[in-house]
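Q: Model the following, please.
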Amino acid sequence: MTKLSVNINKIATLRNARGGNMPDLLKTAADIESFGGQGITIHPRPDERHIRYQDARNLKNLVTTEYNIEGNPVEKFIALVLEVLPTQVTLVPDAVDAITSNAGWDTIKNKGFLKEVIQTFKDAGIRTSIFVDAEASMIEGAAETGTDRIELYTESYAEEFAKGNHSQAVQPFTEAAKIAHQCGLGVNAGHDLSLDNIKYFKENVPHLLEVSIGHALICESLYLGLENVVNMYLNKLK
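A: Prediction:
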């Protein structure tokens, strides 16, 4: 079975919008695990607009499944990861002002830098993954950095799938996963995966170890859970 790691950034966004501690990020993470989630993912950014660096520290003592920290390996991020020592670190080439991840690494141009950072994390016993597009050259370049895994950036899959081009949407990812496996890399995936498109992706992408899903999962939880909560309020008000 492919593992599900739930990205809880959106829970932190909601908390920060109002101040205080509602919703409770730590309780949400614990609940996700109790519901069967097999990992917790966070993506702290330098401005801490959703996940705060202290959240990363607090979650370390709570997460009992796999703990994945994503981010651009700037000095502050590297220091945080080495302090927290998560199960996995996923390197993402985010610009400081990026709203969300929007590109994979150029693993050829940045090979020297990535190789150095990855070795630092591996020396600390942390599994490493590089966020990449579904391109053979980028995957082969990733293998040369010494990383343990890649995470396939799946926005293009989600967009094409939504247009009804299912086989066309998944084909590059099927090939990318095969190339990664041949290179000795584990395969993760994430970005815009949802209840609508995840089953087809899983069925057609071999060697898929883990998916990281946040935005869609939280939105779907609102849609699918609203009826229950509204009726709970109505029952209280009878």
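Q: contacts, neighbours, all on C-alpha from now
A: Fine.
Q: quick one: residue 168 and residue 158 touch, right?
A: No: look at residue 168 against residue 158 with C-alpha atoms under 8 Å: they stay out of range, at 11.1 Å.
Q: So for these two, which residue has more residues nearby?
A: Shown here are residue 168 and residue 158; by other C-alpha atoms under 10 Å, residue 158 has more neighbours (21 against 12).
Q: One more, please, to line up against the first structure:
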Amino acid sequence: MTTKLSVNLNKVALVRNTRHLGIPSVTRAATLCLQAGAHGITVHPRPDERHIRTDDVRDLALLMQAWPDREFNIEGNPLHNLMDVVHGLVEKKLPVHQVTFVPDSEGQFTSDHGWNFPFDAQRLRPLIDQAHAWGLRVSLFMDADPTAMAAARAVGADRVELYTEPYAAAWGTPQQDAQLARFAQAAQAALDAGLGVNAGHDLNRDNLAAFIQAVPGVAEVSIGHALIADALELGYCATVQAYLRCIDQGRS
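A: Presented below is the predicted three-dimensional model:
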């Protein structure tokens, strides 16, 4: 299988929002990444709109109409603003392919933990059902806990996105191999439960290939911070192609 690369554009919007000039353009960034071979675009609109705004989500969905072979993934907490944002696209019949449910608080600096089962099951189930009624694939942001994967499947999820910051933090340390083994076990448990496997958070050009090589069945990686930081030096095209090479290296 091919692991797909979805580029998270939140940091482009964050820079733009420091001024009122409309630059850098989120849609231009998306276009350049897609032209370079990215398989999809990810955004995470938070309630305070400190980076991606509702208008950006709409503009990107309009742009994605010209890329029918690529995917638009929208992340966020379904208990906050995510469902309203997604519903606005669905009503207009604009493309959105996957929603990734993330249990972050409204003012949280960045996503830093996954859903907790069985505690979160009851409130997630109707939200997953609603997303399915809209024809969308649902991925749950999850810690690398093999014992939780069957519960994620039982509540109706199609995929899990493994929260990879612990692996990234261990990269280059004596804990690296143990973390890789932990994520491999979680991914295999997800596959055994009938789930697809996504991954994201602090993956970069240094640690991505080893992750793809060691962790079975990774269908998609969503990468934002490191990729956009690299693009400041290398440009979008060269950066996307470098990440695609990392994926190919991990798969070879």
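Q: Now the TM-score, please.
A: Here the TM-score for the pair of chains, by TM-score structural alignment, normalised by the length of the first structure, is 0.92; 227 aligned residues with a C-alpha RMSD of 1.5 Å.
Q: The stretch 1-150 of the second structure: strands as residue ranges?
A: 4-8, 40-43, 71-76, 98-101, 137-142 (DSSP state E, counting those that start in this stretch).
Q: Mind putting the ones you listed into JSON lines with distance to residue 158 of the second structure and mean neighbour count?
A: Converted to JSON lines, those look like this (distance: least, C-alpha to C-alpha, whole Å; neighbours: other C-alpha atoms under 10 Å):
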{"stretch": "strand 4-8", "distance to residue 158 of the second structure": "16", "mean neighbour count": "24"}
{"stretch": "strand 40-43", "distance to residue 158 of the second structure": "17", "mean neighbour count": "26"}
{"stretch": "strand 71-76", "distance to residue 158 of the second structure": "14", "mean neighbour count": "24"}
{"stretch": "strand 98-101", "distance to residue 158 of the second structure": "10", "mean neighbour count": "26"}
{"stretch": "strand 137-142", "distance to residue 158 of the second structure": "5", "mean neighbour count": "26"}
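Q: Out of those strands, flag the one nearest residue 15 of the second structure.
A: strand 4-8 (13.7 Å; C-alpha to C-alpha).
Q: Quick one: list the elements packing against that closest one.
A: Where contact means 3 or more C-alpha pairs under 8 Å, 6 or more residues apart in numbering; DSSP states H and E, strand 4-8 of the second structure is packed against strand 40-43, strand 218-223.
Q: rerun that using 10 Å as the cut-off
A: helix 26-35, strand 40-43, strand 71-76, strand 196-200, strand 218-223, helix 225-234, helix 236-251 (3 or more C-alpha pairs under 10 Å, 6 or more residues apart in numbering; DSSP states H and E).
Q: what's the mean distance for it versus the first structure?
A: For strand 4-8 of the second structure, the mean deviation from the first structure after alignment is 0.2 Å (mean C-alpha distance after the TM-score superposition for the first structure).
Q: which residues are in contact with that strand?
A: Identification of contacts with strand 4-8 of the second structure by C-alpha atoms under 10 Å, 6 or more residues apart in numbering yields 29-30, 33-34, 37-44, 70-75, 198, 200, 218-228, 240, 243-244, 247.
Q: Apply 6 Å and report the result again.
A: Contacts with strand 4-8 of the second structure, where a contact means C-alpha atoms under 6 Å, 6 or more residues apart in numbering, come from 38-43, 220-224.
Q: Now that we have those, can you turn them into TSV and tack on distance to residue 91 of the second structure?
A: Compiled in TSV, these are given as follows (distance: C-alpha to C-alpha, whole Å):
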residue	distance to residue 91 of the second structure
38	27
39	24
40	21
41	20
42	20
43	19
220	27
221	28
222	26
223	28
224	28
